[in-house]
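J.: generate a structure from the sequence data that follows.
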Amino acid sequence: MSVFADYAQYYDIYYAGKDYDGECDFIEAAFARFHKTPHTVLDLACGTGNHGLRLRERGYAVTGVDRSAAMLEQCRKKAKARNLDVDLYEQDLRELKLQDRFDAAICMFDAIDYIPENEDLRTTLCAIRSHLQPGGVFLFDFWHAAPILRGHDPVRVREFPLGTGKLLRISTTTLHVARQVADVKFRVLAFEGNTLTGELEETHSLRYFQAQEMAFILEACGFEALHLCPAFDLDTAIDADTWHLVAIATPAKLKTGN
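T.: Sure, this is the predicted structure:
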């Protein structure tokens, strides 16, 4: 079963409190900081469109890509309800192949972490680079290894309202330190009153990175790393308590011989 196949139906309930508007403000601030004025934006692993649809409302032409048909269906419904035109494609980022090149690409909510293997990550980043215009910008966030290794919650339980009932989400995290991967098993229980009406389980495998490791990976894949910072603050220093980092990069210029 594909990751997010069942999880998608509750996704926007889980993250209703996430500051997507603030994150889009950050994205635009990053564009401005590095003198980028994009018109076209490629939203990679776009999910249900919580960043891309907001950017479309701000005037950008947005194309979304996600490997989950269920997440894309939620995105289409939201776009239609808000009368927004966005192009959506069901593709795995490791096999990204679109006809157009874009002024900017984003990959938000740590989605790059879902590509844990080195070769897959290289393939993905090279494909993203090839879909950017010269001088384009790629912005994404990711898990920071330092605080995860210092201390994570092996088990977390959260409750969410669901109509006249509730959702109970139990997440169990197992670290594979040598691979820098966290397996997060989600068990979701839906209740109507005290009656269990639905249950699902999915395991998500996510990689975590050190800042300089990510800078090296970007450069090895043909990018110039412009900036790494805490999510979502362009001016604060990264420290051992920074759980999420942002990388901002641009396709490296071709070197010419002397």
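
J.: going by C-alpha atoms from here, please, whenever you check contacts or count neighbours.
T.: Noted.

J.: what lies in contact with stretch 191-200?
T.: Under the contact criterion CA atoms under 8 Å, 6 or more residues apart in numbering, stretch 191-200 has outside partners 6-7, 164-167, 187-190.

J.: how far is stretch 74-84 from where the chain is centred?
T.: The chain centroid and the centroid of stretch 74-84 are separated by 20 Å under CA atoms, centre = their mean, to the nearest Å.

J.: swap in stretch 137-153?
T.: 12 Å.

J.: buried stuff in it?
T.: Residues 137-146, 148 are the ones in stretch 137-153 that count as buried (16 or more other CA atoms under 10 Å).

J.: in ChimeraX, select just the buried ones from the contacts of stretch 191-200.
T.: For the buried members of those, the matching ChimeraX selection, counting by 16+ other CA under 10 Å, is:
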select :6,7,166,167,187,188,189,190
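
J.: now show me the structure for the sequence below, then we'll compare the two:
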Amino acid sequence: MDWFEEWFDSPLYEKLYSNRDEAEAVQLVELLIDELELNKCSKILDLGCGRGRHSINLNKRGFSVKGIDLSRQAIKTAREKVEKMGLDNIRFEVRDMRNPLDESFDAIVNLFTTFGYFESDEENASVFDSVVKMLKPDGIFVLDYLNAKKVRESYRPSDSGEFQGIHYDIERYISNGSIFKEIEFSGERVNGERTYSERVKLYPLEWFQEEMAKRNLVIDHVYGDYEGHAYDPETSSRLLIISHLKE
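T.: Have a look, this model is predicted:
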């Protein structure tokens, strides 16, 4: 079992990240709509949608949205949110992003570093093959990724804390071109100790430029944050790539 299959389905994942910034998700969606004229698109695929934060915000703005994720627990949570909110024209499905759907979309978004999880560069690049098979000609592909250079230079080696009576310790390190995060939970509520891992490949902008060009994905804009500032490898918090599929 890959690390993401085990960790993302764990109830401890939802508890640890329960306070993820909804305002940040709204800000990103606003950028996509206002700056990139995404309002011209009617059907959007959220590739690696997690618990549905961005899918729901896109749907609230009037888009038809489908979210896919490999985590059954994530999809279950996303469906529960939608049902509770009474939203229409939004669907969620358990699916591997490497396997394209038999549908086409006006735009595909891959947000909040839901990329670089696979062991090899070839596997990670295969996500682009999946994208081009599902994207309509001239359709938009958005990839929101970490700024690898800044991560290498400023990551925090360790963190610790508590929530709901559960203690956690986080260790971070870089090895073989990836950033690793080892998370250990302890306390009576977890019956001893449990350990999970995260691993994300640290790709520079040049890698994306090369791999996307091979697949006729033309990069139009590269932003460095959710406010729409230009990307700077030294200082930017994000690497936000906007591209379209060349006809």
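
J.: picking up where we left off before, including distance to Asp235 of structure 1 and secondary structure, could the buried residues of stretch 137-153 of structure 1 go into JSON lines?
T.: Listed next are the buried residues of stretch 137-153 of structure 1 as JSON lines, based on distance: CA to CA, whole Å; DSSP: H, G, I helix; E, B strand; the rest coil:
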{"residue": "Val137", "distance to Asp235 of structure 1": "18", "secondary structure": "strand"}
{"residue": "Phe138", "distance to Asp235 of structure 1": "18", "secondary structure": "strand"}
{"residue": "Leu139", "distance to Asp235 of structure 1": "16", "secondary structure": "strand"}
{"residue": "Phe140", "distance to Asp235 of structure 1": "16", "secondary structure": "strand"}
{"residue": "Asp141", "distance to Asp235 of structure 1": "15", "secondary structure": "strand"}
{"residue": "Phe142", "distance to Asp235 of structure 1": "17", "secondary structure": "strand"}
{"residue": "Trp143", "distance to Asp235 of structure 1": "19", "secondary structure": "strand"}
{"residue": "His144", "distance to Asp235 of structure 1": "17", "secondary structure": "strand"}
{"residue": "Ala145", "distance to Asp235 of structure 1": "20", "secondary structure": "helix"}
{"residue": "Ala146", "distance to Asp235 of structure 1": "19", "secondary structure": "helix"}
{"residue": "Ile148", "distance to Asp235 of structure 1": "22", "secondary structure": "helix"}
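
J.: from these, which is closest to Ala30 of structure 1?
T.: Distances from Ala30 of structure 1 to the buried residues of stretch 137-153 of structure 1, taken as CA to CA, are shortest for Leu139 (8.4 Å).

J.: you'd agree the closest one is up against Cys107?
T.: Yes. Counting by CA atoms under 8 Å, Leu139 of structure 1 does reach Cys107; the two are 6.6 Å apart.

J.: adding distance to Leu218 of structure 1, write the buried residues of stretch 137-153 of structure 1 out as CSV.
T.: Shown next, in CSV, are these (distance: CA to CA, whole Å):
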residue, distance to Leu218 of structure 1
Val137, 12
Phe138, 10
Leu139, 11
Phe140, 12
Asp141, 13
Phe142, 13
Trp143, 15
His144, 16
Ala145, 17
Ala146, 19
Ile148, 22
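
J.: ok, of the residues you listed, which one's closest to Thr250 of structure 1?
T.: The closest of the buried residues of stretch 137-153 of structure 1, once distances to Thr250 of structure 1 are taken by CA to CA, is Val137, at 4.7 Å.

J.: trace that closest one over to structure 2, please.
T.: Using TM-score structural alignment, the partner of Val137 of structure 1 in structure 2 is Ile140.
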